[in-house]
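Provided below for reference: sequence and predicted model.
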Amino acid sequence: MPTEEDQGYHFGVIRRAIDRIDAAGGAALSLDDLAAEMHMSPAHFQRVFSRWVGVSPKRYQQYLTLGHARALMRERFTTLDAAGTLGLSGSGRLHDLFLRWEAMSPGDYARHGAGLTISHGYFAGPFGDTLAMATDRGLCGLAFTEETGRAAAFADLAARWPDATFVEAPDRVAPMVEAAFSRTGETRLHLIGAPFQIKVWEALLAVPSGHVTTYSEIARAIGNPKAVRAVGTAVGRNPISWLIPCHRALRKTGALGGYHWGLPVKRAMLAWEGARADAQAG
């Protein structure tokens, strides 16, 4: 298992590789050429990719193309259960991680976090520098700062709960982050949002790793099929990225749509999951 430092470094390489593959305009790049662009030896570049995702750089290129999302729509589209099967708290599996989640009550949400202490810290994760926040009930915020910067990411999450007390305490948050990124054990989530938002986020938890769904499918699943635009807004307001997999929500056309922490991060997440799913199936 790569260390946190390895994970952050690996994502930096992947982020540069995305730019280089895009610049190639669809032309396949050899291992030697791509490694040279990353200022790495072919052998080192191969090892980085293999440790990060489990497939070769040559094979991984197909998962970083803009057409990958459309392929997922054709091959791994997930329909969601009807609203009656979705509650406001529960548990479930996400890749190899066992999640338990608890939703804030509407009354607590209306108090804008008053009386709530939220610990936070920055960590190296599989998708770059990561801001994590937690209450005593579990992780309540997970943001990726590579595209936005740390200050903007912190301001964004903190504004969700303006009357909460924020304490820099990475040691308190670290065990939760370790469980989340190691994909083993149990991680608790504390969903802090309006009831409609929480319903949307819970629907996202039903989408398996390596699969995708659409904003309209989520709207149907929560019993409000005309609320596609509101669903899109709620998806974008998801404070616990990756674990609540808003990156798996696409437009009906197969277009990526937006991603709160930057489209390169979303593409890398979809590519990582797709490649691992195929490697495990093979």
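Nice, I can see it.

Only C-alpha atoms from now on, for both contacts and neighbour counts.
Noted.

any idea how far residue 161 is from residue 82?
The gap separating residue 161 from residue 82 is 30 Å, by C-alpha to C-alpha, to the nearest Å.

More neighbours: those two, which one.
residue 161 (20 against 13; other C-alpha atoms under 10 Å).

And that one, how far from residue 177?
For residue 161 relative to residue 177 (C-alpha to C-alpha), the value is 21 Å.

mind checking how far residue 233 is from residue 75?
Counting by C-alpha to C-alpha - residue 233 and residue 75 are separated by 26 Å.

and here's the other structure:
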Amino acid sequence: MTAGINTEIRDGYHFNVMRRAIDLIDAGGPGVRLSDLARDMNMSPAHFQRLFTQWVGVSPKRYQQYLALGQAKDLLAERFTTLDTAHELGLSGTGRLHDLFLRWEAMSPGEFARRGDGLKIYWGWFDSPFGLALVMGTEKGICGIGFASETGEAAAMEDMIARWPNAEFVEDPMMLRPWVLTAFGAGDQQGEKVPLYMIGAPFQIKVWEALMRIPSGHVTTYSEIAQSIGNPRAVRAVGTAVGRNPVSFLIPCHRALRKSGGLGGYHWGLPVKRAILAWESARAEAG
């Protein structure tokens, strides 16, 4: 099996422009200038700023500030979420990207133990705001999202397949495309639901449920997640479950930080985690 890219599906012009711009902002740091970004995008500065602000929610300059080195500590200080409080206040469904709501169901423990045996998983490559994304799903919903900008396409594919080694994998990006466009906010998809199909052990699924209670633009800590699932001593196990989250971005493992204020780890690379957190924070402020 090869990790081929279906060019028919990679037609999101704004995806490509904003992905390249975010990469340049991240690489260039606070010194990158609007005029240079616009030139690299083959646009006038005014047109680029208008497009970027419309798509991301804030100006390129403001977005740069979210990528500062102290971002994680600032987020913990200003946007820390106590999960039980968030749930009681109804925050788990608010502030999501483009008013995105999720509906999900989980595989039974017995099915999980069979490591995908008898399961047909469709897959495809898609452009996303955070680089090339490998998306996998069953007929019930998306079951996997991985990012290849740091790992490379072959490694991302191998990583995802290894999670369900006994499944049948079928390349079919068109089957997944409507869910992906809604998930990453392309087009007029507001209010539509993205179905998820969680494939994991019961403890992992409990942790992933807790992650989905963190509002977009907010963060929490591994210890807070352990507390919220009724097992405050299981911080290390929580960290492992967070790291094994198969549906990156939609199950927001990037919103879990260390209590010290560090970003912690991220399965697909810390630059991807920083970019997602900055993007969500910017949109939360704009909203």
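Thanks, I have the structure now. The structure displayed is predicted, hence computed values, not measured ones.

overall similarity of the pair, as a TM-score.
Scored against TM-score structural alignment, normalised by the length of the first structure, the superposed chains reach a TM-score of 0.87; 267 aligned residues with a C-alpha RMSD of 2.3 Å.

still on that earlier bit, neighbour count winner among residue 233 and residue 75 of the first structure?
Higher neighbour count among residue 233 of the first structure and residue 75: residue 233, with 14 against 11, using other C-alpha under 10 Å.

and whatever residue of the second structure lines up with residue 239 of the first structure, what does it touch?
By TM-score structural alignment, residue 239 of the first structure lines up with residue 246 in the second structure. The neighbourhood of residue 246 of the second structure, defined by C-alpha atoms under 8 Å, 6 or more residues apart in numbering, consists of 143-146, 160, 199.

okay, now residue 87 of the second structure: neighbour count?
The burial count for residue 87 of the second structure: 17, using other C-alpha under 10 Å.

Any chance you could list what contacts the strand or helix carrying it?
Assessed by DSSP states H and E, residue 87 of the second structure sits inside helix 83-88. Helix 83-88 of the second structure has contacts (C-alpha under 8 Å, 6+ apart) with 92, 210, 213-215, 220, 224-225, 228.

Let me have those in JSON lines, extended by secondary structure.
JSON lines is the format used below for the contacts of helix 83-88 of the second structure (DSSP: H, G, I helix; E, B strand; the rest coil):
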{"residue": "92", "secondary structure": "helix"}
{"residue": "210", "secondary structure": "helix"}
{"residue": "213", "secondary structure": "coil"}
{"residue": "214", "secondary structure": "coil"}
{"residue": "215", "secondary structure": "coil"}
{"residue": "220", "secondary structure": "strand"}
{"residue": "224", "secondary structure": "helix"}
{"residue": "225", "secondary structure": "helix"}
{"residue": "228", "secondary structure": "helix"}
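
can I get these in a markdown table with neighbour count and distance to residue 168 of the second structure?
Formatted as a markdown table, the contacts of helix 83-88 of the second structure follow (neighbours: other C-alpha atoms under 10 Å; distance: C-alpha to C-alpha, whole Å):
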| residue | neighbour count | distance to residue 168 of the second structure |
| --- | --- | --- |
| 92 | 20 | 34 |
| 210 | 22 | 30 |
| 213 | 23 | 32 |
| 214 | 30 | 33 |
| 215 | 27 | 34 |
| 220 | 24 | 36 |
| 224 | 23 | 37 |
| 225 | 29 | 34 |
| 228 | 17 | 36 |
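
My read is that residue 97 of the second structure contacts residue 181, right?
No. Look at residue 97 of the second structure against residue 181 with C-alpha atoms under 8 Å: they stay out of range, at 11.8 Å.

more crowded one of the two?
residue 97 (22 against 18).

residue contacts, the more buried one?
183-185, 216, 280, 283.

which residues in the stretch 51-200 of the first structure form strands?
All strands of the stretch 51-200 of the first structure, identified by DSSP state E, counting those that start in this stretch, fall at 89-94, 97-103, 117-125, 128-135, 138-144, 165-168, 186-191.

could the ones you listed be laid out in CSV, adding distance to residue 35 of the first structure?
CSV is the format used below for those (distance: least, C-alpha to C-alpha, whole Å):
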stretch, distance to residue 35 of the first structure
strand 89-94, 32
strand 97-103, 32
strand 117-125, 22
strand 128-135, 20
strand 138-144, 25
strand 165-168, 38
strand 186-191, 36
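
Can you say which of those is nearest to residue 4 of the first structure?
Nearest of the strands of the stretch 51-200 of the first structure to residue 4 of the first structure, taken as C-alpha to C-alpha: strand 117-125 at 4.9 Å.

Report the aligned residue range of the second structure for the closest one.
Using TM-score structural alignment, strand 117-125 of the first structure pairs with 120-128 in the second structure.

What are the contacting residues of that stretch?
So stretch 120-128 of the second structure is contacted by 4-6, 9-10, 12, 15-16, 19, 132-138, 167-173, 175-176, 180, 184 (C-alpha under 8 Å, 6+ apart).

Which PyMOL command selects the buried ones in those?
Those of the contacts of stretch 120-128 of the second structure that count as buried under 16 or more other C-alpha atoms under 10 Å are selected in PyMOL with:
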select buried, resi 5+10+15+16+19+132+133+134+135+136+137+138+167+169+171+172+173+176+180+184
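
Wait, residue 55 of the first structure touches residue 275, no?
Yes. Contact status for residue 55 of the first structure versus residue 275: in contact at 6.8 Å, counting by C-alpha under 8 Å.

who's more crowded, the two?
Neighbours were counted for residue 55 of the first structure and for residue 275 using other C-alpha under 10 Å; residue 275 has more, 23 against 19.

Contact partners for the residue nearest the centre of the second structure?
Nearest residue to the geometric centre of the second structure (C-alpha atoms, centre = their mean): residue 249, 1.6 Å. Neighbour list for residue 249 of the second structure: 145, 276 [criterion: C-alpha under 8 Å, 6+ apart].

where's it, which helix or strand?
With DSSP H and E as the test, residue 249 of the second structure turns up in no helix or strand.

How much space separates it from residue 279 of the second structure?
For residue 249 of the second structure relative to residue 279 of the second structure (C-alpha to C-alpha), the value is 12 Å.

quick one on the thing from earlier: of all the strands of the stretch 51-200 of the first structure, which one comes closest to residue 254 of the first structure?
strand 89-94 (22.6 Å).

Determine the angle, from 0 to 180 degrees, between the closest one and strand 186-191.
Strand 89-94 of the first structure runs at 130 degrees relative to strand 186-191, counting by axes from the mean of the first three to the mean of the last three C-alpha atoms, to 10 degrees.
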